[in-house]
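**Student:** compute the structure for the input listed below.
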Amino acid sequence: MKVGIKLLLGAIIASSVSFAALAKEQITVFAAASLTNAMTDIGKQFDQTHDTETRFSFASSSTLARQIAQGAPAEMFLSANQKWMDYLQEQQVIDTASRYTLLHNALVMIAPKSRPLPSVVVDSKLDLATVIGDSRMAVGDPDHVPAGRYAKQALENLGLWSAAEPLLARANNVRAALALVERGEASLGIVYATDALVSTQVKTVAEFPATSHKPIAYPVALTSAQPTAATKALYDYLKTDEAKAIFIKYGFKVQ
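**Tutor:** Reported below is the predicted structural model:
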């Protein structure tokens, strides 16, 4: 009899826990790959003080924007450039009034820590072929990845694009480019300063002049003109000092 009661109580407790988990309001956020660490931490911190479960999809901004345009159930979008937010605004799938430039970043050149390469001066005199050696330079694909577009702009403005283009290892997003350098499959890479900061396996050998490319801006927007209270709360939370502290920790420049 006692065993039966214990089993019944156990089932009640288990179902209560399960119901509580189901009762949490879920928020789905699509965010650029370079925001993985910062937004994961912010989501956890937000969920601790709200009855929510924040879920993320991290990828290239172009991939995410196309998915949202095709009906993916994102409630908020954070892009690594203005272009893909412009695209969604043209498609009329974001709340234009909620669009806000949240963060800025910088563009850097990285190399594996194990490679004995001193700091590099990135200017029109740089001999990229010699610095890259018998390898490749990893970048987000300039055809669709924001980090790659910024890299192409910088290299073009410095007169280095024609030398660099045949030596590129094109990755699906900036974190994939970072991984190529971490594994030593590319001797150089161009990523955001924040990506270099979170890796223990690469070193920054140069920072591109800010004037060599368009400002690296991260806009955020809600994908519905009538967001849930939880989604609106998270959107507002991104502008708080608590969230800004996390962004700063990971190297972003906040508004």
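
**Student:** from here on, contacts and neighbour counts on C-alpha atoms
**Tutor:** Fine.

**Student:** just the strands from this protein, written as ranges.
**Tutor:** Taking DSSP state E as the criterion, the chain carries its strands at 25-32, 52-59, 76-78, 100-105, 107-112, 137-140, 168-171, 188-192, 202-207, 216-222, 253-254.

**Student:** would you turn those into TSV with distance to V122 and mean neighbour count?
**Tutor:** Written out in TSV, the entries for the strands of the chain read as follows (distance: least, Cα to Cα, whole Å; neighbours: other Cα atoms under 10 Å):
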stretch	distance to V122	mean neighbour count
strand 25-32	26	21
strand 52-59	28	19
strand 76-78	30	27
strand 100-105	18	18
strand 107-112	9	26
strand 137-140	14	30
strand 168-171	17	20
strand 188-192	12	30
strand 202-207	7	21
strand 216-222	18	22
strand 253-254	22	16
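
**Student:** would you turn those into CSV with distance to T130?
**Tutor:** Written out in CSV, the entries for the strands of the chain read as follows (distance: least, Cα to Cα, whole Å):
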stretch, distance to T130
strand 25-32, 32
strand 52-59, 32
strand 76-78, 37
strand 100-105, 28
strand 107-112, 14
strand 137-140, 12
strand 168-171, 14
strand 188-192, 11
strand 202-207, 15
strand 216-222, 28
strand 253-254, 33
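
**Student:** closest one to D123 among those strands?
**Tutor:** Distances from D123 to each of these were compared using Cα to Cα; the minimum, 10.3 Å, belongs to strand 202-207.

**Student:** structure for this one too, so we can compare:
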Amino acid sequence: MMARPFHFDSSGSSHLAGRWRVGQGRVMRWVLLFLSLLWAGTASAEPVRVFAAASLKTALDAAAAEWTGGRVSLSYAGSGAVARQVAAGAPADVVVLAHADWMRWLDAQGVLGSDPVILAGNTLTVIGRVGDAELALTPQAIAARLGRDGRLAMGDLRAVPAGIYGQEALVALGLWDGVAARIAQADNVRNAMAFVARGEAPLGIVYASDALAEPRVAIVSDIPSDVHAPIVYPAAVTASAGPMAQEFLAFLQSPVGQSVFRAAGLQEPPK
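**Tutor:** I've put the predicted structure just below:
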């Protein structure tokens, strides 16, 4: 019996190859769709990284809790320290400082991705311990309250805005010469307030919003706002900011965000 010759059907082979290519294309499309969804989920899971002045801790902690757009990572320090960290490459998406000069310096370093906006204002106060009497802003009254060894707690006079504003006010009020040698400087305004809260200094100069956040201190004198430069909080996104940074900054400017700032003792942005 003779074997039949085998005939190769080229049309059938082409048909099978076509089906393989179609199936392979569908698989690749599903793989690409899965990877795109995975990337989108990972991107959206990244927090908005906010570097901010220490005096904004109460307000920004509350604002971040109110925002429904995603997670927020918050880091606080004195404005000078924040500006230098961001300029050196710290992974910030949003920067909020307590002095326009530091924001201008940061802008000059080429790291900002938007024009700064002013989020809020503030006022300066002199604080003492809870139960202390009101204090007259005179050399004699301050000297009496400080006693022989007491210090006046303030933010760093060169880098911390509360210290810069405070020194400007003391000079304008004719009080600087009497306290210049008795300043206890801190790396941020919250740490200056902590000196008073712990009883390590009888007096301190802080923002009004700070005094509201610490139950162990009380305002003993308000410093007039016309004896120092306006206190403002400029904010901007960085050039390396993630996609949600601008949305969080917009939220801080919204009625809801601004109501959180007012509740924390901050004032409306100066007009």
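
**Student:** returning to what we had before: for the strands of structure 1, which one sits closest to Q92 of structure 1?
**Tutor:** Between Q92 of structure 1 and those, the tightest spacing by Cα to Cα is seen for strand 216-222, at 11.6 Å.

**Student:** compared with structure 2, how much does the closest one deviate?
**Tutor:** On superposition with structure 2, the average gap between strand 216-222 of structure 1 and its aligned counterparts reaches 0.5 Å (mean Cα distance after the TM-score superposition for structure 1).

**Student:** tilt between that strand and strand 107-112?
**Tutor:** 110 degrees (axes from the mean of the first three to the mean of the last three Cα atoms, to 10 degrees).

**Student:** what segments of structure 2 are helices?
**Tutor:** Across structure 2, reading from the start of the chain, the helices by DSSP state H fall at 10-45, 57-66, 79-87, 100-108, 139-146, 161-172, 176-179, 189-197, 208-213, 245-253, 255-263.

**Student:** winner for burial among the ones you listed?
**Tutor:** When the helices of structure 2 are scored by mean count of other Cα atoms under 10 Å, the highest mean neighbour count falls to helix 189-197 (a mean of 24).

**Student:** read off where that one ends up in structure 1.
**Tutor:** Per TM-score structural alignment, the counterpart of helix 189-197 of structure 2 in structure 1 is residues 174-182.

**Student:** which residue is nearest the middle of structure 1?
**Tutor:** By Cα atoms, centre = their mean, the mean C-alpha position of structure 1 lies nearest to S34, the distance being 2.4 Å.

**Student:** could you give the residue range in structure 2 aligned to stretch 235-251 of structure 1?
**Tutor:** Equivalent residues of stretch 235-251 of structure 1 are located at 249-265 in structure 2, counting by TM-score structural alignment.

**Student:** average gap between the match of helix 189-197 of structure 2 and structure 2?
**Tutor:** Stretch 174-182 of structure 1 sits 0.4 Å off on average (mean Cα distance after the TM-score superposition for structure 1).

**Student:** what's A136 of structure 2 aligned with over in structure 1?
**Tutor:** Alignment note (TM-score structural alignment): A136 of structure 2 maps to V121 of structure 1.

**Student:** quick one: that match and A206 touch, right?
**Tutor:** Yes: in this structure, V121 of structure 1 is within contact of A206 by Cα atoms under 8 Å, at 6.4 Å.

**Student:** corresponding residue for P234 of structure 2 in structure 1?
**Tutor:** Using TM-score structural alignment, P234 of structure 2 pairs with P219 in structure 1.

**Student:** over to I164 of structure 2?
**Tutor:** For I164 of structure 2, the aligned position in structure 1 is occupied by R149, per TM-score structural alignment.

**Student:** excluding its backbone neighbours, what's nearest that match?
**Tutor:** P142 (4.5 Å; Cα to Cα, 6 or more residues apart in numbering).

**Student:** just checking, the one you found touches A151?
**Tutor:** Yes: with contacts defined as Cα under 8 Å, P142 of structure 1 counts as touching A151 at a distance of 7.4 Å.
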